[in-house]
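**Q** This is the structure alone, sequence omitted:
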């Protein structure tokens, strides 16, 4: 019914959405299935298996990116966009850095004597940051945006929300590993908010390596904070479900508030103009 500028979706737009879903399914679920089958024949520790799992997913995802001819677009980087992205994501960077320092200060002194554990933790969460950002911001967000012929604020928001929901819902798989429902629900909600915020940063700078750094540092600061706490702290961290849910409200407010700020009307207009011109050379100002 609608054609040219009035058309909301591109012809065969469903292919873009299917490609995004395909990338998620293959890089996460299929790679995990293959690795679990391999683990039946090779003995390995849980840390080694998790590290190999993240590395294997990343390799599979890179193949998917290559098959989708998205490598030039996703991996593109320059000093200007990188510096601009770090400035755009500075609040997230500052919070993650402060949380990391606080975790180290409050850590059980014996934790840092486990060098192998620390190296394993850093490796796993770095690989996780690379994989999840390449997948959900690099592939999924871009694929969903490409499905819309109409280049306007509404379609950018829809693409961002859908990619963030996909990122959040992915954490439902933790139920299969025995995680409780409340804890998993908290992860889904918070991960969706994180997906919105990281997606907003990526849309502003179009440099995937910026959000990779933000993601890896955020996850690493939380992981060290969780693993390095004393036994008493660990017990107090799970007092009751209501308190646990309330504990994520401050981060939700910060993440959603920052998302709205980064994609405020004036900046969204610049993003729309950028997409209409078909390029990313014109960087929005920081003002």
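**A** Good, I have the coordinates. Keep in mind it's a predicted model, so treat the numbers as computed, not measured.
**Q** Please count neighbours and contacts with C-alpha atoms only from this point.
**A** Noted.
**Q** what residues are up against residue 199?
**A** 137, 141, 160, 164 (Cα atoms under 8 Å, 6 or more residues apart in numbering).
**Q** any idea which element it lies in?
**A** Assigned by DSSP states H and E, residue 199 falls within helix 181-205.
**Q** could you dump the contacts of residue 199 to a markdown table with secondary structure, neighbour count and distance to residue 206?
**A** Formatted as a markdown table, the contacts of residue 199 follow (DSSP: H, G, I helix; E, B strand; the rest coil; neighbours: other Cα atoms under 10 Å; distance: Cα to Cα, whole Å):
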| residue | secondary structure | neighbour count | distance to residue 206 |
| --- | --- | --- | --- |
| 137 | helix | 29 | 10 |
| 141 | helix | 27 | 11 |
| 160 | helix | 26 | 13 |
| 164 | helix | 27 | 16 |
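**Q** ok, structure two:
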């Protein structure tokens, strides 16, 4: 019965998600600015939380310092990459511009919007709803968990196709779609290991901000030129190959994180939570 409930839940969520997306775009227009993006993100996060709670997965929202720290440690390679980006781009911004071209109020709104939109919104969507619903619909087996990791990763990558709007050269966006699939898979592996969605949310928001701090805050370019941001970040040559390389690398790391000796403990945790529900 539980599996059927979550299968129906997936269908219902997909319908509600697309209807709400269309309505929000109709009300405010596409790409209406960071304030509208923040408001949309808050509405979306609220919707994801409603689904998570309605289907008895409230434990997936729990905040625990121990598992939070475990998630950041388990995501070690990604954590180090993020820390490197933060220091590199802040130092570069200071050297080239001294102070950010974006005004202080804009910086605050930007940071809050990205934290809610990417950190919470995309994580609650892909991990909180999609991963948990798919895993519960298939079953807590190795095959079920890996399947539940792959599908949200693909959805996370394809979600970035929205950045094609107003983009003169689609190649950087295609590269972003590809490497986002790998990043999504790694986040799923971290989530399976630590069971703390807030760890993934923090890593996600910190990474996005680490890349954007120079391009969006110091140079004040905004998010309209995501394609050029990705191209400059990766380097302009062989963008697709670089995207593939990142994805292959993160898939390898993700599979290592959920190797059999570690995955069994995770399966036992999921089974115990299912019994409690």
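**A** Nice, I can see it. Please read all numbers here as calculations on a predicted model, not as lab measurements.
**Q** TM-score for this pair?
**A** Superposed pair, TM-score by TM-score structural alignment, normalised by the length of structure 2: 0.80. Supporting alignment: 263 aligned residues with a Cα RMSD of 3.3 Å.
**Q** Looking at the contacts of residue 199 of structure 1, spot the one nearest residue 62 of structure 1.
**A** residue 137 (13.8 Å; Cα to Cα).
**Q** How much space separates that closest one from residue 34 of structure 1?
**A** According to Cα to Cα, to the nearest Å, residue 137 of structure 1 stands 25 Å off from residue 34 of structure 1.
**Q** that older thread, what range in structure 2 matches the helix holding residue 199 of structure 1?
**A** Alignment note (TM-score structural alignment): helix 181-205 of structure 1 is matched to residues 170-194 of structure 2.
**Q** and the host helix or strand of residue 233 of structure 1, what other elements does it pack with?
**A** Residue 233 of structure 1 belongs to helix 231-236 when elements are defined using DSSP H and E. Using 3 or more Cα pairs under 8 Å, 6 or more residues apart in numbering; DSSP states H and E, no helix or strand is in contact with helix 231-236 of structure 1.
**Q** How about the helix or strand just after that helix, which residues are buried there?
**A** Counting by DSSP H and E, the next helix or strand C-terminal to helix 231-236 of structure 1 is helix 241-247. Within helix 241-247 of structure 1, no residue counts as buried by 16 or more other Cα atoms under 10 Å.
**Q** same check, this time on stretch 205-224 of structure 1
**A** In stretch 205-224 of structure 1, residues buried by neighbour count (16+ other Cα under 10 Å) are 205-221, 223-224.
**Q** what do you get for stretch 101-116 of structure 1?
**A** 103, 104, 107, 108, 111.
**Q** Next: stretch 146-162 of structure 2.
**A** For stretch 146-162 of structure 2, using 16+ other Cα under 10 Å, the buried residues are 146-158, 160.
**Q** Show me those that map onto helices.
**A** Judged by DSSP state H, helices contain the following of the buried residues of stretch 146-162 of structure 2: 146-158.
**Q** Throw those residues into CSV and include distance to residue 79 of structure 2, thanks.
**A** Shown next, in CSV, are those (distance: Cα to Cα, whole Å):
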residue, distance to residue 79 of structure 2
146, 22
147, 25
148, 23
149, 20
150, 21
151, 24
152, 21
153, 19
154, 22
155, 23
156, 19
157, 20
158, 24
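**Q** Can you give me the neighbour number for the counterpart of residue 137 of structure 2 in structure 1?
**A** Using TM-score structural alignment, the equivalent of residue 137 of structure 2 in structure 1 is residue 147. For residue 147 of structure 1, the neighbour count with other Cα atoms under 10 Å is 20.
**Q** State whether residue 147 of structure 1 and residue 18 are indeed in contact, as I suppose.
**A** No: using Cα atoms under 8 Å, residue 147 of structure 1 makes no contact with residue 18, being 10.2 Å away.
**Q** Helices along the stretch 51-200 of structure 1, start to end?
**A** Here the stretch 51-200 of structure 1 has its helices, by DSSP state H, counting those that start in this stretch, at 71-75, 79-88, 90-105, 115-132, 142-146, 153-170, 181-205.
**Q** just how off-centre is the first one within its chain?
**A** Mean-position distance between helix 71-75 of structure 1 and its chain equals 17 Å (Cα atoms, centre = their mean, to the nearest Å).
**Q** buried set for it?
**A** Buried, per 16+ other Cα under 10 Å, within helix 71-75 of structure 1: 71, 74.
**Q** And the last one, by the same measure?
**A** Neighbour counts over helix 181-205 of structure 1 (16+ other Cα under 10 Å) mark 184-205 as buried.
**Q** packing partners for whichever helix or strand comes after it?
**A** Per DSSP H and E, helix 181-205 of structure 1 leads on to helix 208-227 as the next helix or strand towards the C-terminus. Here helix 208-227 of structure 1 touches helix 79-88, helix 90-105, helix 115-132, helix 181-205, going by 3+ Cα pairs under 8 Å, 6+ apart.
**Q** Turn these into JSON lines, columns for distance to residue 236 of structure 1.
**A** As requested, these are exported to JSON lines (distance: least, Cα to Cα, whole Å):
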{"stretch": "helix 79-88", "distance to residue 236 of structure 1": "35"}
{"stretch": "helix 90-105", "distance to residue 236 of structure 1": "16"}
{"stretch": "helix 115-132", "distance to residue 236 of structure 1": "23"}
{"stretch": "helix 181-205", "distance to residue 236 of structure 1": "15"}
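**Q** quick one: which of those is nearest residue 260 of structure 1?
**A** helix 181-205 (8.5 Å).
**Q** is it true that residue 51 of structure 2 touches residue 128?
**A** No: applying Cα under 8 Å, one finds residue 51 of structure 2 not in contact with residue 128, separated by 9.2 Å.
**Q** longest helix of structure 2?
**A** Per DSSP H, structure 2 has its longest helix at helix 2-28.
**Q** buried ones in that one?
**A** Neighbour-count burial for helix 2-28 of structure 2 [16+ other Cα under 10 Å]: 6, 7, 9, 10, 13, 17, 20, 24.
**Q** Pull the contacting residues for the third one.
**A** For residue 9 of structure 2, the residues meeting the contact criterion (Cα under 8 Å, 6+ apart) are 55, 133.
**Q** Many thanks, we can stop here.
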